[in-house]
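K.L.:
show me how the following folds:
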Amino acid sequence: MDGHRTGTADTRARIRALATGRGRPRRPSGGVLPRTLPWESAMTRMWPGTKIICLTVLTSALLLRPMWSTLAAVSVLLLAGSVAARVPLQALPRLPLWFWSGIGGAMIGATLGGGLWIFVRSLAVAALVVWGSMLLIWSTAPDRLTPAFRSLMTPMRWLRLPVDEWSASMGLALRGIPSLRDEAAAVTDTARLRSGGKPPDGFKEGLRLMVDIITASLSASSRRASDTGRAMTLRGGVPPVPRERVRLGWRDGIALVLTGAAAALVVAVAVGAIPDPFQVLGPS
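P.N.:
Purely as a prediction, here's the structure:
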């Protein structure tokens, strides 16, 4: 009984330390795949299809018209969404030193070639696209995304397209993200143990280590995908996608209105109806 009480007290103390931000484990370096945040927020109460629509519109605006005004508008919306989702700083991936070294070297080369602002803008576009995708995963459980995809692709049934098969494939891919994350973490920890925690000596050794980690992760993921395929075949094929009732609330309306306003701003600046206030940073 005393041991049980002591264990319970230790568990409560650990939970209290995590809640107050003390005693949190150090985040591993490297590109960590995001996971759904374990709490309710304004973003989680939205219909997943609304978030998919907003992300599609913002990503399309970034890729079609990567102007400075577009970058600013999308950044403001993603920042507001991150605040609404209550994303903590601990959820952000901690990129390794070699990544920042490569960015610094590329920036120096772009500066010498006269394309510094073009490089910065391209880097910002890539970062915003990744940020939007991570925000969608942070605020939405994978099992809710599949029915939302199916609802959004319902009009394609008129063209006799395999909507159910596509939705099931997306669902399987989303369910495989945690497995891929676990496999990558296990391979990275194994490589770190074999090297004794020492960083690789030189660029070639670091590149070789990265290739080995990627190859091992892909091999393990392929083996797990093969096992999943065999299990699906034994159970009768692709499982049906559950239907979800579309329920839109005031949060969905606000998100759609803000996204529409950002898209209208991008179009107005593109056609010249509104001057680009960030034109001083370089041509768009």
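K.L.:
use CA for all of it now, contacts and neighbours both
P.N.:
OK.
K.L.:
which residues in the stretch 51-200 of the chain form helices?
P.N.:
According to DSSP state H, counting those that start in this stretch, the stretch 51-200 of the chain carries its helices in the segments 68-84, 97-112, 116-139, 142-152, 163-194.
K.L.:
how about those helices, which one is nearest residue 55?
P.N.:
helix 116-139 (6.5 Å; CA to CA).
K.L.:
quick one: distance of that closest one to the chain centre.
P.N.:
10 Å (CA atoms, centre = their mean, to the nearest Å).
K.L.:
just how off-centre is stretch 175-190 within its chain?
P.N.:
Using CA atoms, centre = their mean, the distance between the centre of stretch 175-190 and that of its chain works out at 16 Å.
K.L.:
buried ones in it?
P.N.:
By neighbour count on 16 or more other CA atoms under 10 Å, the buried set for stretch 175-190 is 176, 177, 180, 181, 182, 183, 184, 185, 187, 188.
K.L.:
structure for this one too, so we can compare:
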Amino acid sequence: MSMQSVPLRQVPGNSFVHRLWAGTKLLIVLALGVMTWVLPSWPALGLVAAIVVLTAIVAGIPLGAIPRPPWWFWGLIIAGGVLNVVFGPAALIVYLRAVTLGLVLVASSILVIWTTPMAEIAPAIATLMRPLRIFRMPVDEWAVAIALCLRGLPLLIEEMRLLRAAHRLRPSAPARSGHPAAEMGVVDMITAAMSSALRRSAEMAEAITARGGTGRLTAYPSRPGRMDAVALLVIGIACAAAITLTLVL
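P.N.:
I've put the predicted structure just below:
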């Protein structure tokens, strides 16, 4: 995974986007995702892309933080487009819409992580899922699990990068030479990464237990404010405009 930066880390800042409640950002991503999934038109996709770009500019996201996918990622997209050309222009347009939808949704999700401290994710998710407590569902446990997964992904990505760098430094040997360098493959790196992830998760569990358990992770005082209401109103108006424009066209 040849990326010069790890995308799942917070970018420090004090912009309007950074000060929004984490739950508001999650609701905005959910609303944009549902709208583009139900109505994947070019106006809707263009609106979401414009919102992502403008939000990144307002948040002051530097260009160096933008991940750079490897060449085979773009190669697979181009290969998929070539295959869809065989089925006609309509299939190609549907394919391009699907690819654009995926890229835009991934970009909006990463933007939330860039502008939100990980400590605010679990309380926000627990607050948004509070109605499910009526059905006696483990809302706090779900929120903690989601937050810890988001927190652990950058560590796992970094671990894979270190393992791959160490693999490149090993001496090369023919595949059937019996040398230990020839036996190190992708499966071995994945196994080593999983072992490291288990070790890190055990250490994180001990730290959480020492600090009072998972309940403290969801008890962080965070509530929406006026800026959140304004942001949700603007997104609602923009979504309504995109849907109206799509139906008119």
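K.L.:
just put the helices of the stretch 51-200 of the first structure in TSV and tack on distance to residue 59 of the first structure.
P.N.:
Shown next, in TSV, are the helices of the stretch 51-200 of the first structure (distance: least, CA to CA, whole Å):
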stretch	distance to residue 59 of the first structure
helix 68-84	9
helix 97-112	23
helix 116-139	6
helix 142-152	17
helix 163-194	19
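K.L.:
and of the ones you listed, who's closest to residue 36 of the first structure?
P.N.:
helix 116-139 (4.2 Å).
K.L.:
so that closest one corresponds to what in the second structure?
P.N.:
Counting by TM-score structural alignment, helix 116-139 of the first structure falls onto residues 92-115 of the second structure.
K.L.:
returning to what we had before: return the member of the buried residues of stretch 175-190 of the first structure nearest to residue 97 of the first structure.
P.N.:
Looking across these and measuring by CA to CA, the closest to residue 97 of the first structure is residue 188, at 15.5 Å.
K.L.:
the closest one contacts residue 213, correct?
P.N.:
Yes: with contact defined as CA atoms under 8 Å, residue 188 of the first structure reaches residue 213; the gap is 6.5 Å.
K.L.:
so who does the residue most central in space within the first structure touch?
P.N.:
Residue closest to the average C-alpha location in the first structure (CA atoms, centre = their mean): residue 134, at 2.1 Å. Applying CA atoms under 8 Å, 6 or more residues apart in numbering, we find residue 134 of the first structure in contact with residue 34.
K.L.:
what's the answer for the one 10 residues further on, then?
P.N.:
Applying CA under 8 Å, 6+ apart, one finds that residue 144 of the first structure lies in contact with residue 48.
K.L.:
greatest separation within the buried residues of stretch 175-190 of the first structure: which pair is it?
P.N.:
Among these, 176 and 188 lie farthest apart (CA to CA), at 18.2 Å.
K.L.:
which parts of the match of helix 116-139 of the first structure are buried?
P.N.:
92, 95-98, 100-101, 104-105, 107-115.
K.L.:
ok, stretch 260-279 of the first structure next?
P.N.:
So for stretch 260-279 of the first structure, counting by 16+ other CA under 10 Å, buried means 262, 263, 265, 266, 267, 269, 270, 276.
K.L.:
give the aligned equivalent of residue 87 of the first structure in the second structure.
P.N.:
Match for residue 87 of the first structure (TM-score structural alignment): residue 61.
K.L.:
adding distance to residue 155 of the first structure and secondary structure, write the buried residues of stretch 260-279 of the first structure out as JSON lines.
P.N.:
Shown next, in JSON lines, are these (distance: CA to CA, whole Å; DSSP: H, G, I helix; E, B strand; the rest coil):
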{"residue": "262", "distance to residue 155 of the first structure": "26", "secondary structure": "helix"}
{"residue": "263", "distance to residue 155 of the first structure": "23", "secondary structure": "helix"}
{"residue": "265", "distance to residue 155 of the first structure": "28", "secondary structure": "helix"}
{"residue": "266", "distance to residue 155 of the first structure": "27", "secondary structure": "helix"}
{"residue": "267", "distance to residue 155 of the first structure": "26", "secondary structure": "helix"}
{"residue": "269", "distance to residue 155 of the first structure": "32", "secondary structure": "helix"}
{"residue": "270", "distance to residue 155 of the first structure": "30", "secondary structure": "helix"}
{"residue": "276", "distance to residue 155 of the first structure": "37", "secondary structure": "coil"}
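K.L.:
which one of those residues is nearest residue 193 of the first structure?
P.N.:
residue 262 (48.1 Å).
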